[in-house]
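S.K.: fold the following, please.
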Amino acid sequence: MSASPVAADVHIALRDGSTAHVRPVVPGDAPALKTFLSGLSDNSRWLRFFSLGVNLDKAAERAAAGDRPEGYGLIVTTGAEERVVAHAVFELERPDRAEVAFAVADEMQGRGLATVLLAHLAQVASARGVTTFTATVLPENRRMISVFRESGFPVEVRASPDGIEVVFPTELGPDARRRFEDRDRMAAVAAVERVLRPRSVAVVGASRRPDSFGGAAFRHILGNDFRGELLPVNPNAEFVGSRRAVPRVKAGVDLAIVAVPASAVPGVARECAAAGVSAMVVITAGFAEAGAEGAARLAELLEICRSSGMRLVGPNCMGVVNTAPDVSLTATFARADVPAGTIGFVSQSGAFGAAAIDGASRRGIGLSAFVSLGDKADLSSNDFMQYWEQDPATQVVALYLESFGNPLKFGRVARHLARAKPVLAVKAGRTGAGARAASSHTGALIAASDSTVDALFASAGVIRCDGLDDLLDAAAVLSEQPLPTGSGVAIIANARGPLVICADACADAKLEVATLTDETQSALRERLAAGAVVAGPVQLVASETPEQFAAVAESVAADPGVDAVIAIFVEHIATRADDVASCLAGLELDVPLLTVFMTPGNLPVVLRRGATGRRAADTSPEPTLGARAAELARDAAAHAAAKAAEFTRHRQGRPAIPSPIEEVERVGRKIPTFRAPERAAHALGRAAAYARWRAAPAPEPPALDDVDADAAAAILAGALARGGGWLRPDEVEALLAAYGIALVEQRRVSSPAAAAKAAAELGGDVALKGVAPGVVHKAQAGAVRLGLSGPTAVKRAAQEITAKLEGAGMSVGDFLVQRMADPGVEMLVGVLADERFGPVVACGAGGGTAEVLGDVQVRLAPLAREDALDMISQLRSLALLCRVDADVDALADIAVRVGALADAFPAIAELDLNPVMVSAEGAPVVDARVRVAPPAVRSVFPAVGR
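M.R.: Below is the predicted model of the structure:
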């Protein structure tokens, strides 16, 4: 077993939302380990060592032995002093089997530390060839036995003379991964609750100047009736607004909003840590964006938070908002009157977030919560997505992203969330300005765009939006209307032009304009004036009344072929848009209803019954000293009135504060309203696509029974042993054959004469390719000849290729003589190992013009067969494949097998099958190249919040 180090130096989130540091033990940890062991209770020490008389000096020295051939140890530390609170180790019993043991400080038990340590140890052991863990546990140590059973590893328990022996594999199986994901979700929820549901808030930097960040944030919290305790922290003021200021953060504060100069932020963080503050939102800028000095300041801030377990939003952010009635927290300097609703919004850009709040307000939709991430030093969108998944007040999640800390974790979290709630995202940075250098066609195609993000979102069910308007349009539909159960759309309009535009936009959005049944058409003819068109789309005459307009919407919504309704009204002198809106608002439909009002003025407000709003924040100037007494009196009177109202509600049998679920149900639905029919159709198309994704069972990669993974591993191991790089043609052929991917029949020879002989053996027309060191694209180097007939032509072509390459300073090593493939459509299938996304599978138009055409779709490996077929269906080249009745299933099978190969062997850095000649007879691979490189080892638990 090699003693090479493996990932295990990260900060992790605990079940209570705090953090701890997991790292490999080193010999210098012996004193701290002795302190840790001496602090264990007698019971814990007995259960760990089976004795109370253990020599702590020797035990600590042995525990601190560090990474060594016969074992490996980990510790968990907390606090600025790096206090050891847990230790775990495995010791070899034989090369493939090791014994594992744990000890956790009594006060830290029950927070999931043992499970995390077990996961890390298993990953390290598995990477070193250990396949089995054992543990000997005293019969009375039921807590430890439960840890093993609840870990998700398939545990076998045996009785032995020494106690209970637990045996399990080190490989993480599906159950174990699911348990660890559940644990991560629980920790994220606990961490976010510290930020979004605090019982007390301190604004550090609260100012009497309303135009300051701290002053605005404090006044917005105060003005929106925060339900907890609010403290302004300002050592230079006796009062801020109507509240008495304190000079520093005191004990008992849950959340600190920090708006002080950047240089003062670390000191404030230390004060907060000392006071036991659970979380900080740092509004102040001057960190990651401020060069080396700012980066050092950010590292200091993060270290303070990590060492204390305090969670962090920001720095350089706008703040956070939670509109839940039992919290009512508006801790942001941007806007005081954030509209309440059911959309959870997280943004890396403060400006984008502010624009989103304004846009939501204009559309009449609201937010359950808003979070500005800023520099995203700790808590990330992954954490908030996991929180909103279980939050009943949040029905839609919207994201503005500029980067991914951990794309694979994002995909896992988003996929889990999207099965329950729609996830909308705007991802900035679509261009390839920062693309990686890649040698293969596949690598160049993927690197030239952000198609990896498309692949990530497609696999996770995330709805990618083109900008703020697109996101808010879709959010309005998804948050306020039921999901469409199909793609049939009924369009109603009182003017022909907008109706035609809407029908075209529906087709672009992959929706079908429904043709109404004879029964529905007959009912409409009886109701409508002569001249109305009723087959679908439905065109009304201009003189129809608002009541008739609404009645038609109700009728077509009941048609069995209609899954959604778009109602378009063009205002004219006889009928007002507000009257039509009021009639539509009274409908109770089972399908989504979207309205388009093409009016010269403001859009009508389509009211929802029982709607409630939040009181806007007080934006009046800071009171003078003379006015402070009056303000205090008003606050006292308002508080007394609120208490009286609460008492009255209690007497009437109603809860004082409605729960988020009750509030959502009481508010009811709102009808989304648009100015242009194409925007309504586009938003409805987003909802329909999401509904199709969610209704379909999650596709699973197929089990490939005809692969030889051992043969593939041997080829790759040999290549890595010589330093990696491009595989030889014979290695490529053998590697692909191990996974059931066949190249066209070929011969590898060493001379022009041997090439002529090989051509005679193959018979028919052949292709000739020169193999030279360093030449990846043979055609570009002039080393390919096609359609050669007969040995003489092949020998002459081989001599020409030799001269061509030697003239360019290259020497020909060998020649490949291949049987010419049947005519077909040249396609490409390949893989690029992305350092953050993992292996990415590409399929697209191939041949020498692959990069020029840029017709490619990508997915993350491994692929389900449905994923591969969907990828092909979205190519522009599909029309060419259909024209020749090509075997698309064969092409999809190659994509699935390539994905399985790349997923099984991370050492595959690039793989390029180009061209794949797809015809009615199949999809033979004509040319292939594979590059290997040592893979990076990923930790089971990545850094906190990433």
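S.K.: alpha carbons only for contacts and neighbour counts from here, please
M.R.: Noted.
S.K.: now the residue sitting furthest away from the middle of the chain. Nearest residue, chain neighbours left out?
M.R.: Residue farthest from the centre of the chain, counting by C-alpha atoms, centre = their mean, is Thr792 at 58.6 Å. Excluding the flanking residues, the one nearest Thr792 by C-alpha to C-alpha, 6 or more residues apart in numbering is Ala756, at 6.6 Å.
S.K.: now do the one you found against Val749, distance only.
M.R.: Separation of Ala756 from Val749 (C-alpha to C-alpha, to the nearest Å): 10 Å.
S.K.: what's the answer for Ala703, then?
M.R.: The spacing between Ala703 and Val749, counted by C-alpha to C-alpha, is 36 Å.
S.K.: higher neighbour count, those two?
M.R.: Taking other C-alpha atoms under 10 Å, Ala703 and Val749 do not tie; Val749 has more neighbours (19 against 9).
S.K.: return the residues in contact with the spatially most central residue of the chain.
M.R.: Nearest to the geometric centre of the chain sits Phe410, at 2.7 Å (C-alpha atoms, centre = their mean). Applying C-alpha atoms under 8 Å, 6 or more residues apart in numbering to Phe410 gives the contacts Asn382, Phe404.
S.K.: in the helix or strand containing it, what's buried?
M.R.: Take DSSP states H and E as the rule and Phe410 turns out to sit in helix 407-418. Judged by neighbour count (16 or more other C-alpha atoms under 10 Å), helix 407-418 contains these buried residues: Pro407, Leu408, Lys409, Phe410, Gly411, Val413, Ala414, Arg415, His416, Leu417, Ala418.
S.K.: I have a second one here; can you model it like the first so I can compare?
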Amino acid sequence: MEAYPADWEADVVLRDGATAHLRPIVPGDADAVVAMHARQSPESIYLRFFAPLPTIPEKDLKRFVTVDYRDRVALVMLIGEEIIGIGRFDRIDDDSAEVAFNIADAHQGRGIGSILLEHLAAAARDLGISVFTAEVLPQNRSMLQVFAAAGFEISREFDDGVVAVRFDIDPTEKSLQVQEAREHRAEALSVRSVLHPASVVVIGASRKRKTAGNLVLRNLTAAGFRGRLSVIHPAAAAVAGIPAVASLSDIEGEVDLAIIAVPAEAVTQVVRDCATHAVKAVVVISSGFAETGEQGLMLQREMVATARSHGMRVVGPNSFGIANTEPEVSLNASLAPFLPDAGSLGLFSQSGALGTGLLAAAKTRGLGISTFVSAGNRADLSGNDVLQYWEEDPVTQTVGLYLESIGNPRKFTRIARRVARVKPVIVIKSDLTGRELPPGHQVRVSSLSGKALDQVLAQAGVIRAGSIHQLFDLAQVLSSQPLPHGHRVGVIGNSAALSTLVIQRARAEGLRIDRPAVSMHPEVSAEDFAAGLAEMYADPTVDSVVVTFTPSAGASEQEIAAILADEAAQSGKTTVACFLGVHGVKDELTAYSRGADGSRRVHTVPSFMGPEDAVWSLARATEYAAWKSSDRGRYPELEGIDHRRARSIIEGALARAQDEDPEARAAGRTVVLERSEARDLLAAYGVHVVPFYAVGSVDAALEKAAEIGYPVALKAVSRRLRHRLELGGVRLGIANPEELRAAWTAISAVIDAAEGPDGERGIDVQEMAPTGLACAIRAGEDPLLGPMVSFALAGDASELLEDVSHRVAPLTDVDAAAMVRGLKSSPRLFGYKGLPVMNVAPIEDILLRLSSLVDDFPAVRSVALRPVNVTEGESSILSAKVELTAQASRIDSSRRRMA
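M.R.: Alright, predicted model coming up:
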């Protein structure tokens, strides 16, 4: 029997938004399996076992719960201690296995079969199985639908009263889309149950006004919560004017949301009580968890595990609370004594203190919010979950997130890329690498730099803000203005000095000033300003307009503001303003109109404290508009890929390393492939390395050079000297035996000086590749971000200046092209100062193929191709190094799980 596969365990979100726990079966589950069977209807038993089976025979029960986790695998799904679904497969041969399911009658229709199938397929692929088969009775339509709707290519045959189903379980584009869509619906619904409660109970509200529970209760009352509000207090008849009850048992009807403000050590028991009374979600205001140390972390994990295993979502702990300004909800279950007006900005914060700052800044600037979530320690509900909800929320039109850490960045970028196609996503995050974390946040650490992670966000269409100030500057534009149709900006105002500042900053931000700025007289009249605005908006070469105005004797700010609001509303062009007395989205710069359906429409021009802020915000909005309208490419079907060969090489190398060092897997050590293995693995994905030959003497080098033909190159194997032409470890263009003898002697001397007698002394002989521009390509599994691909021109300058392109795999053809062209040094590839124009198509193909390799195999920790010579024709890969990890664990994997 294989060891219990703990990494197969997962908390999952069901179709209805509730949660459950999934894990491999163990012999101790026998009683729970019997109990589930006893609750099943005769029809369900017949559909599963093809015969009446009132009780499970002891022999069969033992076989059901005793598996080897290799040839016989079973997973159970639980809510609390109750098993609500079982999925299993039994290996038929090396490649295929028979799969079967049993879903509890009371829980059918919750998507349990689909989730079990996803997890069984992922486990089977881990074990080298590629095909599932099943035998299903024709009347078992629900199970046939699970197979049909999974996105795999299904074949069916009807024989002897049974439908035989067969399908390949390797992920397809359709199956991944199905999985992603199911995940989205489930997680969005789970967040909706948190933000749209029909009934709320506050647990732990003291009669003292300055306590957290009392404050939340008063804020709920002050906001006019439209649902049923209850409070639990063991002794008081009322708290903050709300009648109190002694326990949850005293509340009639269902409770959707519980706000918990009791001491940390009591929270888990309160969560258990909530589970007993079918509460759907909890917001834990209490602190004293992971932010306090190891003991608090254990408390936090116990509390979350209790909630998830009973179907509940958790906001917090250490949360500032949540809010929903929709009139039919009017929920302020937070510590904020005030809320901005209802609006279209969704706000998410991990920090309680900054949650206050976010709400205060929105209110000060006149920006209305739709919903607000403070995740605190983000032990369960995360920014990823809330993004899933906001994607389809018709009220939320702009998303703003303050993130102290990202637990699952790959999933974040995957969701954000989808959300950003329909509404802008703005993120404040000072450090995305996982190295600088506030107390209570447990995430992995990235191996890449902050600049790499900026590129990851940009790839997903996420707009990065450096501060709360910038977030709201940008939100002002995106919440109130149409997106710019291009980069051309018109500037108008009554201050030549301000206009000059605007022009200089606009050009620095990548905007175009094709039309001369219109600088009016400092004492301009309202009529002249209106005429100038009308002319500016009528110019077809202007995509957006920056308006500045300083106090004037000719017209008041109120007059100019009203004129600007009307002209901007009629133009439909993006407009930002600098009115020294107005900051934010204010009534002074608001115009109203009637839509075709008779509805009232509001048009507000955002005003900024200075021209720099206005132009920065306009530039980011313009970049977002360009990203949104751009072609994001396609995932090409790459020819010449042998997945089976690649898997065999990887598994063989890992098995050999395990035999040599049994502790390697547990320690998560890396395995460096032999150079021939690395070459074979890359060849399986259509990436070919120029052959090189290790030789131990000058005579052997002469013999190999004669065999492959001159000219040749000699290269020291030493890590210190390889690729370092300037250190003397490489000799190129060796034309004859005499030159080879001299080069061998010179390299040997360099090795002696650099390595000493015990260092790496090998030398390779390699045929000379065509002269070109040297590049470096890397790919592999980043601990935090998952599969990544990087590209740079070779050399110290690229590394020191971080002139490197990074993208998350898988890549589209557009991603690959952008990586090559996105370097500051990329002009060297395209004819800079008389250099030849290189053929970059082979480089883009290599990027796509490596992207596919590292996306398919999380065990590939690192692939380094250096140098890759780019020429006017073909490219040549001159060296390759591949490292595997003995303990691959991808956060955002092919099996759905909460993270």
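S.K.: what does the superposition give as a TM-score?
M.R.: Once superposed, chain against chain, the TM-score is 0.89 (TM-score structural alignment, normalised by the length of structure 2); 864 aligned residues with a C-alpha RMSD of 3.2 Å.
S.K.: surely the residue nearest to Thr792 of structure 1 touches Ala797?
M.R.: No: using C-alpha atoms under 8 Å, Ala756 of structure 1 makes no contact with Ala797, being 9.6 Å away.
S.K.: just give me the neighbour total for the residue lying closest to Ala191 of structure 1 once chain neighbours are set aside.
M.R.: Residue nearest to Ala191 of structure 1 in three dimensions, not counting chain neighbours: Gly17, with 3.8 Å by C-alpha to C-alpha, 6+ apart. Neighbour count for Gly17 of structure 1, taken as other C-alpha under 10 Å: 23.
S.K.: what span of structure 1 is stretch 368-387 of structure 2 aligned with?
M.R.: Alignment of stretch 368-387 of structure 2 against structure 1: residues 366-385, by TM-score structural alignment.
S.K.: quick one, helices of the stretch 401-550 of structure 1?
M.R.: Ranges of helices in the stretch 401-550 of structure 1, per DSSP state H, counting those that start in this stretch, are 407-418, 441-447, 451-460, 468-480, 496-508, 518-527, 546-557.
S.K.: check which element follows the last one along the chain.
M.R.: Spelled out, it's helix 546-557 of structure 1. Using DSSP H and E, the helix or strand that follows helix 546-557 of structure 1 in sequence is strand 564-570.
S.K.: average distance between that following strand and structure 2?
M.R.: Average distance, strand 564-570 of structure 1 versus aligned residues of structure 2 after superposition (mean C-alpha distance after the TM-score superposition for structure 1): 1.6 Å.
S.K.: counting by contacts, list what that strand packs against.
M.R.: Strand 564-570 of structure 1 is packed against strand 488-493, helix 546-557, strand 593-598, helix 677-695, with contacts defined by 3 or more C-alpha pairs under 8 Å, 6 or more residues apart in numbering; DSSP states H and E.
S.K.: ok, and what's touching that strand?
M.R.: 484, 487-495, 498-499, 553, 556-557, 577, 591-599, 677, 680-681.
S.K.: out of those residues, which are buried?
M.R.: Using 16+ other C-alpha under 10 Å, the buried members of the contacts of strand 564-570 of structure 1 are 484, 487-495, 498-499, 553, 556-557, 577, 591-598, 677, 680-681.
S.K.: for stretch 217-233 of structure 1, buried residues please.
M.R.: 217-227, 230-233.
S.K.: for stretch 343-351 of structure 2, same thing?
M.R.: Across stretch 343-351 of structure 2, burial judged by 16+ other C-alpha under 10 Å covers Gly343, Ser344, Leu345, Gly346, Leu347, Phe348, Ser349, Gln350, Ser351.
S.K.: that stretch maps to which residues in structure 1?
M.R.: Under TM-score structural alignment, the match for stretch 343-351 of structure 2 in structure 1 covers residues 341-349.
S.K.: mean shift of the helix or strand containing Gln145 of structure 2 relative to structure 1?
M.R.: Under the criterion of DSSP H and E, Gln145 of structure 2 resides in helix 141-148. Averaged over the aligned pairs, helix 141-148 of structure 2 sits 2.2 Å from structure 1 after superposition, using mean C-alpha distance after the TM-score superposition for structure 1.
S.K.: ok, and what's touching that helix?
M.R.: So helix 141-148 of structure 2 is contacted by Phe101, Gly113, Ser114, Val136, Ile154 (C-alpha under 8 Å, 6+ apart).
S.K.: spatially, what comes nearest to the second one if we skip its sequence neighbours?
M.R.: Taking C-alpha to C-alpha, 6+ apart, and ignoring the residues beside it in sequence, Gly113 of structure 2 has Val146 as its nearest neighbour in space, at 6.5 Å.
S.K.: what's the burial count for the one you found?
M.R.: Val146 of structure 2 has 16 neighbouring residues, counting by other C-alpha under 10 Å.
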